[in-house]
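S.K.: Build the 3D model from these lines:
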Amino acid sequence: MSLKKKLALIFSIIVTLILIFNNTLSYYYTRDLLIKDQEKQMELLAKEISIAIKHSEYGVDALENQIGEKLRIAAIAAKDELDPNINNVTNEQLMELSQKLGVSHITLMVREKDDIRGVKSSDPHERNLSMKDWGYWYTAFQQLFTDHNVTIPEGQKLPNYWSGPINVSASNPDHVDKWGYYYDGTTNYIISPYMRDNQIMDVEDEIGPNAIAKKSVSNNENLLSITGFNPKTFGLPPVYTEWNGTKVIELKNEAIQFGKHRYQDQKADVSAVRKAMKTGKLVSFQSTISDKKVFKSFIPVQSENPYVIGIVTDYKVIQDVLNKQLLNNLVISIVVLVFVLIISNLLARYIVRPINQILLEVNKIAKGNFGAQVFIKRRDELGLLSNQVNIMSSNLLNYTDELKKKNEEIQYHAYYDFLTGLSNLRFFHKTALELAESNEEKTMAFLFLDLDRFKFINDMLGHSAGDYILKAVTNRILPLLEEGEIMSRIGGDEFILLLPNSSREKADDIAKMILKELEKPFFYEGNELFMTSSIGISMYPIDSDKIDNVINNADMAMYRAKEQGRNNHQFYTPDMNDAIQRRAVLEKGMRQALERNEFTLFYQPKVDLNMGMITGNEALIRWFHPQLGPISPSEFIPLAEETGLIVSIGEWVLRTACKQNLEWQKSGLSQLSISINLSPRQFQQANLVEAVREVLNDTGLDPQYLELEITESIAMYNEDYVIDKLHALKDLGVKIAIDDFGTGYSSLSYLKRFPFHSLKIDQSFVRDIEIDSEDTKIINTIIAMAHNLKVNIIAEGVETDNQLKFLQQQKCNEVQGYLFSKPLSVEEFNRTFKQLQETALMKVSKWSSL
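M.R.: Modelled structure (predicted):
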């Protein structure tokens, strides 16, 4: 196919696609407009119908009230005819009297203890009929006997008289029953005449909602049905009441108020009726019923008894308009395509000739003739293209020189890290192999360095802060190295150092120097950041004569350093392979521990030193591995932090502890609170506040009984972020405690700005109260500072009476520790609580009395 034909075909395809796209948009846009117009018309129709129904209701209500008044007249007439003592009235008298007064039946009702019964009646079904379970009817009877006046909202109320709403029999829906009840205190019974009347049904048939709906449908051939739905009962099974042995249902409780429910799509219709009434807005949708496509609209009507009008129209009205417009668009599109084919052929001829000339010269350039030039004198795009080809031909000569320089740059980036300028792992590995081959008899030290909690800085302050830290760490370590020693960045926050001709002692010294240098704070955009490192060291060829193995050994030693609390260095030992395997087993097991319910919570009580009362518990997680047995939290919590599993584990702890604390409160420990530790990884979650709110809502625990404990290390990163998060938690009503105070980066500045309620003195200070005067001074200072800040002060790790005595003398608020109780399971706490409380009260009282 020639280029000219190809261009003409391309133009035609493009225009065709544009026309298809335009016609599609036009189709759906028109359809939406037609549907909105249809909905508007249905809203207007529903409004007209509701107004007509409201007018018809006045006539029906007037007729019903007229019947009620007639029943009252009959009741008064019956009172004048009958003996005031029911014992002197016979059923036969009532039968004659009902015929005489023109009512269906007359019943006499008396009050018997906690029931009201129909004793005498012209209707055998109402004799000895109990009315105790008749709901508001029974209430009306009671009010008649007591006050001679009925105040319930249902029914017709006149002096000494009440007439209940009309009921429809389930067995015979072609007539209605209406009862009247009269009592003025002159008789010892209520007189109840009732009439079976079809007048209301006749009026309903003439001017009622059914007649209105039927007339509206007959006047519009596109209307298929109009139905009135009761949103309270539609979709639910009917509720009947037993009257005289017959099932009846009140008119106002019928699911279909008027019309017939044709074109049913039951589930969708029920949902639409309830949604319309709930939102107060029209709800519409398309549906296919028995192969007929219809459009349904449900419009809520607000009145004394709200209802929903459902209108079904034939979707063919909308579809016919859409089909007509689609046909018009197709005709127009065909005309446009014919025109485009003609124009595109003319344009192709004008474009192709100079393009062929340009292609001929471009082929010459492609073969290396960079000096070739195209000569086309045109002022359009092809003329511009020929000029660009000429420029390209000239520039290619210059690019060949630049490519040589680029190759050198690419070679550099293949071996060096673009951020720090350090060599990468590829270069490091290559250099290490060369040194190993050339220095076979000399030892080399490999230091594997990983920055502690680097991800926390990245998440809190962003990657720009992380990049700053990586470059700053590089700049601090490089001056510590001698000539020939290599530092490489091998990925993320991991570095590796190679010390040729190095002894174990020298590697130890370098590691200590690095750790000391990194302890100094880093300053980034006004924030004082602290960064530590974990370092693993392996010696070549002592630990292995293969470079890859030595690097892996250093990596394992680095993980051992992290397990030892971070900010330290460890030399590789063969047993670390077992530790790595154990770590892998623990990590795999921990991912399944929640599903297998292997975690459990223990609770250590906190004691108030003023009253000697147990005020709450600190929740402490325990893991019982099915094969390895109990796993220490000091072993699996750091691993959970590194893997990110601490988030799901922490949420489980929060939910379980809150639920358990609420159970204790329900059992009688109403003021008991619960304390839960938040890890740094949990705290940096964006949805932490929402997660805490959700747990409190789900468990029902009052927020004032939940205390979240955070460590001082959290305060190191982005104070504004931390303060905003703490304020959001405080706004929930949750209490905040600073845990292990005094062991981290204690700062009066963040204490002044942080919204917290409690300070917890670390147990390392409490442990040495009796032997180290410096620790007692520190505790005195912390307690005094807490009192000045007007926050609660708690001491952890209290194990002896002397420690308790000292803390009481310094006016510490609360304590916890083995002196009172070890961490307990739920069962142990429940079983020993009374004894624990007595012990706490005795010990606190003992020293407070001195």
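S.K.: Every contact and neighbour count from this point should use C-alpha atoms.
M.R.: Fine.
S.K.: Could you check how far the helix or strand where Asn395 lies is from the centre of its chain?
M.R.: Using DSSP states H and E, Asn395 maps to helix 381-413. Centroid displacement of helix 381-413 relative to its chain, using C-alpha atoms, centre = their mean, to the nearest Å, is 55 Å.
S.K.: I'd like to know which elements that helix is packed against.
M.R.: Secondary-structure packing of helix 381-413 (3 or more C-alpha pairs under 8 Å, 6 or more residues apart in numbering; DSSP states H and E): helix 316-366.
S.K.: One more sequence to fold, the one below, so I can look at both together:
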Amino acid sequence: MQSIRNQILIYLMVGAIILFGLLFVFSDLKLNELPKHIKAQYSEIVNARSDEVAKELKGFIEQITIISKSPIIRSMDLEKIKSYLPNLVLKNKYRNMTIAYPDGRAWSTILDEFDISHQEQYQKIFVEEEECIISQPFYSPYVHESDKPIIIISHSVTDEKNRVIGLVNIVINNEFLNEVVRGMNLKGEAYGWIINKDGVLVAHPDSQGSLKKNIKDYIIDDSNIIDQILEEESGIIEYIDENGENILVFFNKIRESPDWTFLISISEKSIYKEINGVRNTILAAIIIGLILVIAFCFFYSRSLSKPILELKKVFERAANGDLNIRANEKIYNELGLAAKSFNKMLEKIKDLTYRDMVTELYNYNGFFLELPYKMKKLADKKIVTSIVIISIDDFKRINSIHGFDFGDGVLCDFARQLKNFLRGEEIVARFLGDEFILFLYEDDMLTIEERIRKLWNLCSGEVKINDNQFVMRVSIGASVSTDDSIAIEEIIHQATIAKLIVKKMGGNHYRFYDFELEELIKEEQKIENDLYHAIEKNEFKLVYQPIRELATGRNVGTEALIRWTNPLYSKVSPLVLIQIAEQNGLIIEIGRWVLKEACRQNKQWQKEGYSSVIVSVNVSAIQFEQTNFVEMVKEILEETELEPKYLELEITERIAMDRVEEKLLKMKELKSMGVRISIDDFGTGYSSLAYFTRFPIDTLKIDRSFINDMLNDENAKTIVTTIINMAKSIKIKTIAEGVETWEQLEYLKKKSCDQIQGYLISKPVDPHIIVEMFEEEILTN
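M.R.: Next up is the predicted model:
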């Protein structure tokens, strides 16, 4: 073993055999786990699709519920309904809507009067007294599109004594279910289906298929298997078909549906085909790799000192950052092969260093490496150059909805568009994540500005990739330069600032850098720095806006609102203050201060004899999502000795509708403590109507935008009236925000709104003014 050749040969051979053996064992173990993961993936697909259908059905039910409770529908005045119903028909979702009377007379938005007394919904609503039903798909006998199956969702119409006086329904084309089934991107010979409790097809890949066909006509000719699928909520069924092939069926009940089940059928051979292919490929690669390594060991052991030292020098230069170095490949031994492999590796490293592997564009390093050469070629020309940074708005949403593979496809397609936009010596690179950087040039300023406008139009608009269609929105920041003395880093910084401003303004636009933009950023940073020390400098104060009870005319509560008393920023809008605080995380500390100060002030009022006042405090989304939020509220109440029933937390509707189950749990914990819960800005989020009855809330605050428009806009008036009526039906108080005129006050009184808040009563005032209002009430009474 004194020979270096023999030492290298034996050590490398033994090491290679052990390494490749372990690699094979580890790979085989991991591959054996894949079937379980693949089954889980298909189960997730079925659950997701069934949830998608359930969500659609739930949305239809909510909408028809709201419509059935509207004053016009409940009047059952056909003339009014004829002018009202057509305005509610959304052509993309509904085919038509129908109103019917207990005697069977009906009127539709696409038909004149007809008789529905023989139809299913008439029997269910008027005879069996069900509140809402969803029909099975069927072919309409009334319209010329009778070859297209439809679904009817009906809801009873009741009078003030809860007696059924009619029904209203929406007619939906069954095609939306087929689109859900056909829209799945399933590998292999996999198909999606929706069936009812009898096994009859509700939706299927074959658009020409009949609704009367049974699932056993397609994939399962075994009643026991079908019964098992229909009896269980979800699961996986395995069986052998008539050809002797193992088949997997993944199924899940569809919530909100009459009796439907979503399922996917795929052969076991198809689902595991890729695994077997990967196993064979890995085995072949390991064997080939092992053979090559052993062969390499024989050749390499013949090489001694000189070639090794030369290669060592090459390695050292490469390690020091010289990626253009090349090893001598003409050495006719192992070192020659090693040199060749090293050079290939170095090329790969160079690509990894300067190229983006997803889009195959330059990366940021490559952009900086290539840019000087491009600019040198243009040095003798009188041109205007520009650095442009493009950011895809809300790209995370694309990834979360469609997956990262689809997101990579979007980036690749986007990169191809940008490459086609370039000319001459212009370059494009992937900057960071969903951002791209371009170097452009033109003869004059106007032309470069027009070019960037065209670039924004090119990047924005509808995009269709793999049958998925969505709207692409981008934010573009550009910095234009005619001065070669400005460092490229500074130009990129300017373009970045312009892009950030576009983002702050809502995105989906483009903007050129100017000095005012940078000053704006600096000013915002200064505000942020001063805001950081605002609490310790005692620069915050709370003002309070009274909340008046309409029935008694008494001020029963106040809303605490923050103000910044810093002399430099006294005019900064509270909304801007909150936005900056949320961006830098200060909202947690500020929110705690506001809550504690409001509780302290309310306790002080109680000590002065005003014991029935409720103080409302707004809670930001970031603050409410803190894991210790409930504990913090409890700690502040104990510290200020304020009874929980005198504190009301205002949570915006959008906060409540994000991760509903998590928010519902927190609300219940707060409610169990005795704290009151209020939903602020109610009515701005339509989906909340499905959930608000589950929330343990005391008050709904009707958004000021509806109050402002309700006397001039029938839709706003209907929304206000509907919210008040629904709140009363479940014994929740309503507060109208932003009341500014006597006419608004009188209308709200007429509709029995419980409380109001706005400039008509008082603007937000200091605590001592609130005390004066309380004393004036005492004297008046």
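S.K.: And the TM-score between these chains?
M.R.: After superposition, the two chains reach a TM-score of 0.48 (TM-score structural alignment, normalised by the length of the second structure), with 445 aligned residues with a C-alpha RMSD of 4.6 Å.
S.K.: What's the first helix or strand after the helix holding Asn395 of the first structure?
M.R.: As assigned by DSSP H and E, the chain's next helix or strand after helix 381-413 of the first structure is helix 425-438.
S.K.: Tell me which residues of that next one come out buried.
M.R.: Neighbour-count burial for helix 425-438 of the first structure flags 425, 428-429, 432, 435-436 (criterion: 16 or more other C-alpha atoms under 10 Å).
S.K.: Please work out how many residues are found near the nearest residue to Ile587 of the second structure once chain neighbours are set aside.
M.R.: Once flanking residues are discounted, Ile587 of the second structure sits nearest to Ala581: 4.7 Å by C-alpha to C-alpha, 6 or more residues apart in numbering. Ala581 of the second structure sits with 20 neighbouring residues when counted by other C-alpha atoms under 10 Å.
S.K.: Let's verify Ala581 of the second structure: helix, strand, or coil?
M.R.: Under the three-state scheme (DSSP: H, G, I helix; E, B strand; the rest coil), Ala581 of the second structure adopts helix.
S.K.: so what's it up against?
M.R.: With contact taken as C-alpha atoms under 8 Å, 6 or more residues apart in numbering, Ala581 of the second structure is in contact with 528, 531, 587, 590.
S.K.: buried stuff in the strand or helix carrying Glu79 of the second structure?
M.R.: Using DSSP H and E, Glu79 of the second structure sits in helix 78-88. Neighbour-count burial for helix 78-88 of the second structure, counted by 16+ other C-alpha under 10 Å, picks out 78, 81, 85.
S.K.: The last one touches Met97, doesn't it?
M.R.: It stands for Leu85 of the second structure. Yes - contact status for Leu85 of the second structure versus Met97: in contact at 6.9 Å, counting by C-alpha atoms under 8 Å.
S.K.: Let me know the next secondary structure element after the helix or strand harbouring Lys728 of the second structure.
M.R.: Element membership for Lys728 of the second structure (DSSP H and E) is helix 714-729. The helix or strand immediately downstream of helix 714-729 of the second structure is strand 733-736, counting by DSSP H and E.
S.K.: Ala737 of the first structure belongs to a strand?
M.R.: Yes - according to three-state DSSP, Ala737 of the first structure belongs to a strand.
S.K.: Show me what the lengthiest strand in the first structure is packed against.
M.R.: Determined from DSSP state E, the single longest strand within the first structure is strand 614-625. Contacts defined by 3+ C-alpha pairs under 8 Å, 6+ apart place strand 614-625 of the first structure against strand 599-608, strand 629-631, helix 633-643, helix 646-666, strand 673-677.
S.K.: nearest residue to Ser391 of the second structure other than its sequence neighbours?
M.R.: The shortest distance from Ser391 of the second structure to any non-neighbouring residue, by C-alpha to C-alpha, 6+ apart, is to Glu435 (4.3 Å).
S.K.: try Leu670 of the second structure
M.R.: In space, Leu670 of the second structure is closest to Val630, 6.4 Å off (C-alpha to C-alpha, 6+ apart).
S.K.: Sticking with the one you found, tell me its helix or strand.
M.R.: Take DSSP H and E as the rule and Val630 of the second structure turns out to sit in helix 629-640.
S.K.: Dump the helices and strands packed on strand 614-625 of the first structure into JSON lines; add mean neighbour count and distance to Asp509 of the first structure as well.
M.R.: As requested, those are exported to JSON lines (neighbours: other C-alpha atoms under 10 Å; distance: least, C-alpha to C-alpha, whole Å):
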{"stretch": "strand 599-608", "mean neighbour count": "22", "distance to Asp509 of the first structure": "42"}
{"stretch": "strand 629-631", "mean neighbour count": "12", "distance to Asp509 of the first structure": "34"}
{"stretch": "helix 633-643", "mean neighbour count": "16", "distance to Asp509 of the first structure": "27"}
{"stretch": "helix 646-666", "mean neighbour count": "19", "distance to Asp509 of the first structure": "35"}
{"stretch": "strand 673-677", "mean neighbour count": "24", "distance to Asp509 of the first structure": "37"}
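S.K.: and of those, who's closest to Ser216 of the first structure?
M.R.: Nearest of those to Ser216 of the first structure, taken as C-alpha to C-alpha: helix 646-666 at 58.7 Å.
S.K.: Quick one: list the elements packing against that closest one.
M.R.: Helix 646-666 of the first structure packs on strand 614-625, strand 673-677, helix 680-683, helix 688-699, going by 3+ C-alpha pairs under 8 Å, 6+ apart.
S.K.: quick one: buried residues of the first one?
M.R.: This means strand 614-625 of the first structure. In strand 614-625 of the first structure, counting by 16+ other C-alpha under 10 Å, buried: 614-623.
S.K.: neighbouring contacts of that strand?
M.R.: With C-alpha under 8 Å, 6+ apart as the criterion, strand 614-625 of the first structure contacts 589, 593, 598-608, 630-633, 653, 657, 671-677, 823, 837, 840.
S.K.: Out of the buried residues of helix 78-88 of the second structure, flag the one nearest to Tyr441 of the second structure.
M.R.: Relative to Tyr441 of the second structure, the closest of those is Leu85; by C-alpha to C-alpha it sits at 56.6 Å.
S.K.: Okay, the closest one and Ser68 of the second structure: tell me how far apart.
M.R.: Distance of Leu85 of the second structure to Ser68 of the second structure, computed by C-alpha to C-alpha, to the nearest Å: 11 Å.
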